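Novice: okay, sequence plus prediction incoming.
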Amino acid sequence: MNPDLRIKSKEISEDSKRAPNRAMLRAVGFKDEDFKKPMIGIASTWSEVTPCNIHIDALAVAAKEGVQASGGAGLIFNTITVSDGISMGTAGMRYSLPSREVIADSIETVVGGENLDAFVAIGGCDKNMPGCLIAMARAEVPSVFVYGGTIKPGNLNGKDIDIVSVFEGVGQFNQGAIDEQELKKIECNACPGAGSCGGMYTANTMASAIEAMGMSMPGSSSNPAETEHKREDCHKAGEAVFNLLQKGIYPKDIMTKKAFENAITVVMALGGSTNAVLHLLAIAKAIGVDLNLDDFIRIQKRVPHIADLKPSGRYVMQDLHQAGGVQAVMKLLLQEGLLHGDCLTVTGNTLEENLRNAEGLVEGQTVIYPLSKALRKDGPLVVLRGNLAPSGAVAKVSGLKMTSLTGPAKVFDSEEEATDAVLKDQILAGDVLIIRYEGPKGGPGMPEMLSISGILVGKGLGKEVALLTDGRFSGGTHGLVVGHIAPEAQSGGPIAFVKNGDSITVDSENGELTLHVAAEELEERRKSWSPPPLFKKGVLGKYAHTVSCASAGAVTDDFTEEKEAVRL
């Protein structure tokens, strides 16, 4: 063959190597000009399984429009959600906390696998928010979080009601205080539309914390779900993430130790959910910030509780929105010297710069108290320690008149057994109700126990019985309840060795949780104890075998440290 006729091989350029990638993207609508733009993801948690997320598909589109308007190429993708309110009191609740890890893993996987340059994440139900923030910490690309927003309050007989009203209604019905028809009315009127549960429960707590941390747009955490404000939040987030990309601002630049302290401060001031402790510890672990229970104790002592919000107060998140919102509360706290104003935020400005021209609280509002007339002089989220919880436990004491109790233990190895005993009137005023083997490993999944706590309140025992568990409580729970007891029973924590009739003291004022049994006796009980077998199947099996202690955030990627270190 004539050498001159041979086809000479060409060196393939880097741009040419990308041709297959571009071909795939052309199929989803990319044009030539889009390949010159940064690819920015929109992580949507849209789902029809819960009102918290039913509207997020439209919000994701709004965020994409903000990205496109700024010069980015937007790509929407989805992740999962589990409805805590629907799964509460069922075996499904064991999947709730593990869903936080699934959400984080899946978002990190898409962002990394598709080589996205930045992303916006939009969350609704409780675990969406920490799941999204953990993913942002791991993905290490510019990112902004948007809260899907709170639900409107339901209304019955001229009074606002919500999902917690239904759980408490079950207890009232069991007690004979209301009939089945009245319970049905509560059920049918509690949740009137889209959005997350309305009180200062876990979703609204975490949304507020994330705004305080600087990872969401100013004012966005208290904007209700079904408003134009919420759509604007998403559009602005799309613009903001493009700005962060241009300026080279990453999550690690925003989620600093000071930023976490701001988040804890706002949670304390608002009287947020105990779950905030668990989630903030997990997010801090993901971003590499040294945060522990001692930080919560330190901030709790200096930040007053000033918000009259449910579950212990009168108002819901929509009322706070109308009173000026979380941003107005932050402005007040900054003026009082309780926030770090020099923290960077997703606007590219500092917290102080964001708040400088923000509106304050609406004149005449009654949701937020002046600091001089605070509901408590310190925060309502209290860390307890003692020989029953060497690694710590968490209680929410807002609205409590009885802050300590010493009584006999009534011990149950599952929530189902304990609930049955409550409904059969086997739990009496003065009892200390213990529910164990419900921790991260033992549950598995550390289920929330709004159902049983709501039934206790409905039966008039909410102020007369202490409820202790190595599991969790919903943000809607109130009463003398202590969760996150660590080490958990499954790991051989002292809660595993409690017997019926043992005397226990719960003292939330002094942060003490004491089992009045001699150390020698506990050691004898330990010798005759062996842990139940861990769950070994599917998602819950993976979770049970990898999850860390609750006092370390119940994370599943802690491979470098002892997971169940006991504080002695």
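Specialist: Good, I have the coordinates.
Novice: all contacts plus neighbour counts: C-alpha atoms, from now on.
Specialist: Will do.
Novice: so which bits of the longest helix seen in the chain are buried?
Specialist: Secondary structure of the chain per DSSP state H: the longest helix is helix 228-247. For helix 228-247, burial by neighbour count (16 or more other Cα atoms under 10 Å) applies to 229-245.
Novice: same check on stretch 294-312?
Specialist: Buried residues in stretch 294-312 (16+ other Cα under 10 Å): 296-297, 299-300, 303-312.
Novice: what does stretch 395-411 give?
Specialist: Those buried within stretch 395-411 under the rule 16+ other Cα under 10 Å are 395-399, 402-411.
Novice: against that first model, consider the following:
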Amino acid sequence: MPQHTAPQKNEPVIIREQANPYRDCIQGLANQPITVVRLLRDAVNENPVVARDRKFNVPEIHDIVGRLVENRPRVAIIAGAPDHPAHLLDRPQALMAAIRIWEQGGVPFLFHVPVICDGTAQNNIGQSYSLVSRNNTAAAVNITFEGHSYHAAYVIAGCDKSPAAVVAGLAAADLARAHRGDQAPVWAVFAPSHVLKGGEIPDGTRRLLNKIADDADHAGHDDLGGDIRENMRYILQCTSDEAFAGLLERARLIGIIDSATERRVLDELAAATCDSKGGICAFNGTGNSSRTMLAAFGLTPPELELLTDVPPFAAVAVGIDALFSAFNKPEYAISNLLKRNFANFVRVHNATGSSSNMLLHLPFMMRYAGFDITIDDYQDVRTTTPVPEIFAHSLTENRDTFVLAQQMAEGKNRGMESIYRVLSDLGVEMDLDAPTILGKSWAERIANLDNPVDLSLGDKSVIRATPVRQRSGVDVITGSFFENCAVKTSGMSDHLLSHFNDHVFIVRYYENEHLCNADFAAADMVDRLMKTEGVDPELIAAIVKRNGGDVTDGTSSHDMLAQGLLSFAFVIGGQGPQAYGMPEMFAPSQNLRHHRILEASSMLITDGRYSGVTKGACIGHMVPEAFVGGGIGHLQNGDVLRLDLTKLTLDWLDRDAFVAGQEIVANPADLPTRAPLFAERQHRMINRQQDIAASNVMDHVSNAARGIVPDVVDRRAVNPWR
């Protein structure tokens, strides 16, 4: 595939298409030029050095009118709202992009989209607005892009749901234009926001935390003391703050600290968390998984892939120039890059241990682009082309994403190009002929990359040429009482993967995460579990025996839990997209991960979502969700579940038969006796749904396996991707 180069300034690009509303409709030609003048005037005033070095002058109105009539490239710069930390530095980059677009003969425009910070929305009603914001942002991007008839986009991509939303909105425009037939396709280049440098626990706060841990030890709660010390090893991020919140609540409830001390520590941690430059948090959550996604799809130049600050003008120019080189070449349109690189991204996603949220966002984007893709296609690629884990990402050993960005800036790796090279060298069947927005195939981009990772980094390297382990990524699980769900294998240690393979659990059911969090923090947690409805000595004995233990040896309930012989499945139902907007169950997952006893013994199951930074045994995205009659909504306390991580199955077992020594697989939704229970729950789900403004209830959407897209988007996704 030949490399395309930016056109010379004396060869202006004219977009080849029949439709040009700025020529054929006077109103747009009358309205829009003043927005361009203001944008370029701001660009000069706020970037005086760049403007001076390039001898850049703000054009006259008639110059802009002339370009619009000629059908020069109309390029939308899409940025985020400054109330999100990832978008604090968008403006200087956007204004530099505007200068370069005009220099290259195009017409720049700027618009912003709202972006919810998932951290801010965590564990409160905001999470019921988070996922729907993705769909609404996709619509908003599409509305503005199509309504103002732009040709291309330079996207300053943030974190959480926003990058996938912008991709989807642009891809939807591309699909509609292909149907109309009189317009050029949509081209886009993405510049992910810089990485947020993790904070540090202040010395005084650290001393106080150490004292709390010591006091917990002396009070006979060494598990809590150990959990606090373990969390102190992490870089300070909103995620570790959430874990501290759970740990300090436990300390207060057992009388180690008072509420004033709890508040003081949390406030001190919060004040020390975020660097003033903002950025995408340094953990490998949905934000940085989205960064990985954009690069893996070939939408991001290396110069813009991993930043720690505002990019220099030269880097922004690379992105703009890539766009101008792609114009009038449909093979570089956004939908074609998605199609050609879909399987590549699935492999990269697994190799980098990225966010389980991407199993929602990947089919979401592809279906907006018109491709009939579900998580079955994801699992098919994953199964057909298994990949090892090559990311040694760590928040405790100085290998977070900020460090990865530093290593790339120092020339110690080439970001996504290094990942493609490593996987190719390891024999993974990457499609190296797939195009990228740079006008090069992946084969051309990595041809001269003999050493994808600087060997001098040793164990400090985040990207590894030698696999960290053979099993990684996110698995799709099927079972007797549901169609599919997701488990983040990369979030489980080798010990947990082995320990929970062919393992049985007792169900403890919750209708919201707050009740589950309360149990996790309770001083009498073990007693509560033992008093779960339906739990009796016979069931406990059968569970422990099946998991390789023996209740006759006098082992206490506490120790059976700590040894992982007595195991519970904490099921949080009624969190699906139609029920409650599919909030993340991040707080309970963090509380599980940072609770020595629970992590060893138990797992979380939900029809809600899990965060990209989730660790431990967490299963989510269950389809069908409880709200529409899924089996998860028919589970009850004391039920028995069997997890098999080799066969990738999760089954409901008949309780009475299990106690009698038989494992009969069935679906609790088939039991007539469960109908009244489900009816009561559904009534409460309908009532609880009114917590959410009617304008943002996710109604008439596909299920999680199909990306949770509007029904009309789902119906139009009929094109094959292979």
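Specialist: The structure has been received and is ready for your questions. Just so it is clear, the structure is predicted and the values come from calculations on it, not from any experiment.
Novice: what about the buried residues of stretch 395-411 of the first structure, which are in strands?
Specialist: Per DSSP state E, strands hold the following members of those: A395, K396, S404, L405, T406, G407, P408, A409, K410, V411.
Novice: excluding sequence neighbours, find me the nearest residue to the first one.
Specialist: Setting aside the residues directly before and after it, A395 of the first structure is nearest to V482 in space (Cα to Cα, 6 or more residues apart in numbering), at 4.6 Å.
Novice: if I read this right, that neighbour contacts G392, doesn't it?
Specialist: No: assessed by Cα atoms under 8 Å, V482 of the first structure is found out of contact with G392, at 10.3 Å.
Novice: after the longest helix of the first structure, which helix or strand is next?
Specialist: Counting by DSSP states H and E, the next helix or strand C-terminal to helix 228-247 of the first structure is helix 251-254.
Novice: and that next one, which stretch of the second structure?
Specialist: Residues 334-337 of the second structure are matched to helix 251-254 of the first structure when aligned by TM-score structural alignment.
Novice: ok so, going back, just give me how far the longest helix of the first structure sits from the chain centre.
Specialist: 23 Å (Cα atoms, centre = their mean, to the nearest Å).
Novice: check what contacts it and list those residues.
Specialist: Contact partners of helix 228-247 of the first structure, identified using Cα atoms under 8 Å, 6 or more residues apart in numbering, comprise 59-60, 62-72, 117-120, 142-146, 148-149, 216-217, 220, 223-224, 250, 346-348.
Novice: and what of stretch 370-384 of the first structure?
Specialist: So stretch 370-384 of the first structure is in contact with 268-269, 271-274, 293, 296-297, 299-308, 369, 392-398, 508, 510-513, going by Cα under 8 Å, 6+ apart.
Novice: stretch 38-50 of the first structure: which residues count as buried?
Specialist: Buried residues in stretch 38-50 of the first structure, counted by 16+ other Cα under 10 Å: P38, M39, I40, G41, I42, A43, S44, T45, W46, S47, T50.
Novice: the first one -> the second structure?
Specialist: In the second structure, the residue paired with P38 of the first structure according to TM-score structural alignment is P73.
Novice: surely its match meets G106?
Specialist: Yes: contact criterion Cα under 8 Å: P73 of the second structure and G106 qualify, at 4.7 Å.
Novice: in the first structure, what stretch matches the lengthiest helix in the second structure?
Specialist: For the second structure, the helix with the greatest residue count under DSSP H is helix 127-147. Mapping helix 127-147 of the second structure onto the first structure (TM-score structural alignment) gives residues 93-113.
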